[in-house]
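Chemist: coordinates only, sequence not included:
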């Protein structure tokens, strides 16, 4: 039997079945390309980690000091003739009293040589203009201190707080500083006398916003974000999950459902400010809902989150193995029973993970909320979804736009609180996935 080799014709099956070139040079080049590809991947991951670390370091280094505040101890004399001339101890009279003079007298007692009017005004700036409310609360809580002298720790003004934290440099000319040389000398004298100290800034976490940076707190924005997210969850999650279940399990496959699916995918890519314009026109303009309220903010964010929830839910439903459905049909279950009792429980981890990630994205949005008026300056902490409020991203935006130096650390501290909120939401997504995860 004659053995011969059929010639290889370019493009023929014989040419396609030829043995690959396994020469040492080609193999070494292929391994080198694989090593380079792995190196590129490691470098990309490393660069991303370095950039993230630099971002976090920058935020923390500027914002950690906001959780501490400078306080100054002064000997305050609660003069009965000024605070309660009739000696009635009536709370209404005590609230109406002027608590600023005792603070100024205490400062003047520390610096008796300061007599000029301009210098006295600069001296009084050492103490925050909200310190009088602190004294009022002390008197209302314990009227017996009227007529006595007490050592009281008062909040320092924002510029002196920045000076104590090293945010204001002493090594620049006086004309380039916000504090004069005299003010630096007064503060140094108080510091050398042991009257200046640090304290944890509990007010930052327990009070609302303020025009004065040393008094500004984040509780109002935190509660506003919480109320807005609760409204978003209540509206977007049930509607999104039910819509996805119908489209994936019950809806007929025709032209109408195809159009709906395409529009849902398109809505997921629409810029968020478009939803803000929709909320401004519909919820505020047409329905007349209260402006700058968590209810309206939740409605707008629900519209923005709904496509993401639907897409994530449909993906989770598709991931359930067909054998689960076939087994349920085999024992006589109806289509509704198959979906609710078998498919939906197994898809819950994916549904919840996608939903929480979508809600986390909504938490960081500010553009749509600016359109519905949640950029307003709100001092009071909201108590319901119809009270005026703001949210964390908008609060950070407001502080970043303020000219005072002390608001820089408030801005970074607000970002830190927002990041903690996002981390908790993502941790909740991981917990839900681990809790309900099933392996096949």
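Modeler: Perfect, I can see it now. Given the structure is predicted, the values throughout are model-derived calculations rather than measurements.

Chemist: please count neighbours and contacts with C-alpha atoms only from this point.
Modeler: Will do.

Chemist: and the strands in the stretch 1-150 of the chain?
Modeler: Counting by DSSP state E, counting those that start in this stretch, the segments of the stretch 1-150 of the chain that form strands are 68-77, 149-155.

Chemist: give me the buried positions along the helix ranked longest in the chain.
Modeler: Secondary structure of the chain per DSSP state H: the longest helix is helix 24-63. Within helix 24-63, the residues that qualify as buried are 56, 59-60, 62-63, counting by 16 or more other C-alpha atoms under 10 Å.

Chemist: here comes the other one, which I'd like you to weigh against the first:
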């Protein structure tokens, strides 16, 4: 017996209008997802940017203040100027540490003749305490024989302890500061002879093995020398090369190869330029190692592609009608370029130049290759003398084992970032101020 089947409901086909509507909904949904992906990527980048700056600021803001002692130092003429002739050599080589020891012992109520206690007390001030007193004497020798209040730096370990970077509750052998020394520190705060002061030494001092006396002054001078060399060499060479390639050079295989190589050089790792500078300027030309001149030449080679590319882009942005109008009134090609094209392209050229200089200022790898990691205490008086640079100084401090150099590293990084931000802001302002819309 056959079983009769009952057909089910037949699904109706979607109408063209429904198909179009579904497609529109899918496109809108895809657009919303894409916008969310973009917003998420921006938020992700902003989060890590703030995290980076937050960590640098959190570790580095304390570098701008320094724990210091105010000591009433008796500038004993028997110690400073035994001959009474104010001889400069005697003033420079006097035993100022003894004067600091006596003043600190008096301030803390310690018997100056008690060697164990005075030895422990002197661990609370910087090992370079004699430099602070000598600086005062050399500035005004008439103070010899008088008792003068002088601010001297505390030791790096005391500075870290007072800034909360070392826990007071740690055992004495761990914090390397005894309980008696802690009581002296508390006594100093209560008497007002121990205080936080603005750390001018961070900006004016040179390299030092003691974190409390280390500064970026020498590094900033070295960076200034290098930037001057880059400006003098890279800017005219880069602009001239860009003008020739854009306005005069014929379109052939040779110029195409030059353009390709310039674009490739802009993407070459900076350490390669350091190797090139080491081979050419030091090994071949015999220029002094660790000199700002060599660093400036290396950074010039690294900056040239950036300036050439930016200048060519600025020249291309000038409308052809400007050139045609100049030719129409009888101007030569050189007059057209110098009187019309270059002035109109100047904002873009300045922007590219400043961006290139900012990039060069923050470079470390090429300077390491040419030996600008020297321990330089005195300011270089010429680009031929040994020097270091600000990013290299940050690198050197970051590799130091002393706890006090951690905040110095972050503090110097804050200064470097601030300089770079200012340079980029100048570029943006100049661009907006002089840019013309065509």
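Modeler: Looks like it arrived, so ask away. Note that this is a predicted model, so its numbers are computed, not measured.

Chemist: so what number do they get for TM-score?
Modeler: The TM-score (TM-score structural alignment, normalised by the length of structure 2) is 0.91; 422 aligned residues with a C-alpha RMSD of 2.0 Å.

Chemist: on that earlier part again, nearest to residue 417 of structure 1, of the strands of the stretch 1-150 of structure 1?
Modeler: Each of those has some distance to residue 417 of structure 1 by C-alpha to C-alpha; the shortest is strand 68-77, at 14.8 Å.

Chemist: what's in contact with the closest one?
Modeler: Residues from elsewhere that reach strand 68-77 of structure 1 (C-alpha atoms under 8 Å, 6 or more residues apart in numbering): 102-103, 106-107, 127, 147-156, 160-161, 164, 190, 195-201, 214.

Chemist: that strand maps to which residues in structure 2?
Modeler: Strand 68-77 of structure 1 lines up with residues 65-74 of structure 2 when matched by TM-score structural alignment.

Chemist: quick one: map residue 153 of structure 2 onto structure 1.
Modeler: Aligned partner of residue 153 of structure 2 by TM-score structural alignment: residue 155.

Chemist: which residues does its match contact?
Modeler: Residue 155 of structure 1 sits next to 69-72, 127-128, 130-131, 214 when contact means C-alpha under 8 Å, 6+ apart.

Chemist: elements contacting the longest helix of structure 1?
Modeler: When contacts are defined as 3 or more C-alpha pairs under 8 Å, 6 or more residues apart in numbering; DSSP states H and E, helix 24-63 of structure 1 packs onto helix 406-436.

Chemist: tilt between the helix it packs on and helix 24-63?
Modeler: Put simply, helix 406-436 of structure 1 runs at 130 degrees to helix 24-63, going by axes from the mean of the first three to the mean of the last three C-alpha atoms, to 10 degrees.

Chemist: how far apart are helix 406-436 of structure 1 and its match in structure 2?
Modeler: Superposed on structure 2, helix 406-436 of structure 1 shows a mean distance of 1.3 Å to its aligned residues (mean C-alpha distance after the TM-score superposition for structure 1).

Chemist: one more: stretch 296-306 of structure 1?
Modeler: Stretch 296-306 of structure 1: mean distance to aligned residues in structure 2 after superposition is 0.8 Å, counting by mean C-alpha distance after the TM-score superposition for structure 1.

Chemist: that stretch corresponds to what range in structure 2?
Modeler: By TM-score structural alignment, stretch 296-306 of structure 1 lines up with residues 294-304 in structure 2.

Chemist: what residues of that stretch count as buried?
Modeler: Buried residues in stretch 294-304 of structure 2, defined by neighbour count with 16+ other C-alpha under 10 Å: 294-304.

Chemist: so how far does the longest helix of structure 1 sit from its counterpart in structure 2?
Modeler: Using mean C-alpha distance after the TM-score superposition for structure 1, helix 24-63 of structure 1 ends up 1.5 Å from its aligned counterpart in structure 2, as a mean over the superposed pairs.

Chemist: from the chain's centroid, how far away is that helix?
Modeler: Centroid separation for helix 24-63 of structure 1 versus its chain: 29 Å, with C-alpha atoms, centre = their mean, to the nearest Å.

Chemist: likewise stretch 20-29 of structure 1?
Modeler: Here stretch 20-29 of structure 1 is found 55 Å from its chain centre; the criterion is C-alpha atoms, centre = their mean.

Chemist: next one: stretch 178-197 of structure 1
Modeler: Its chain's C-alpha centre and that of stretch 178-197 of structure 1 lie 36 Å apart, by C-alpha atoms, centre = their mean.

Chemist: before we move on, what about stretch 95-113 of structure 2?
Modeler: Remark: stretch 95-113 of structure 2 is offset 39 Å from the chain centroid, using C-alpha atoms, centre = their mean.

Chemist: cool, and stretch 62-69 of structure 1?
Modeler: The chain centre lies 16 Å from the centre of stretch 62-69 of structure 1; the measure is C-alpha atoms, centre = their mean.

Chemist: ok, residue 91 of structure 2 touching residue 81?
Modeler: Yes: between residue 91 of structure 2 and residue 81 there is a contact at 6.4 Å, judged by C-alpha atoms under 8 Å.
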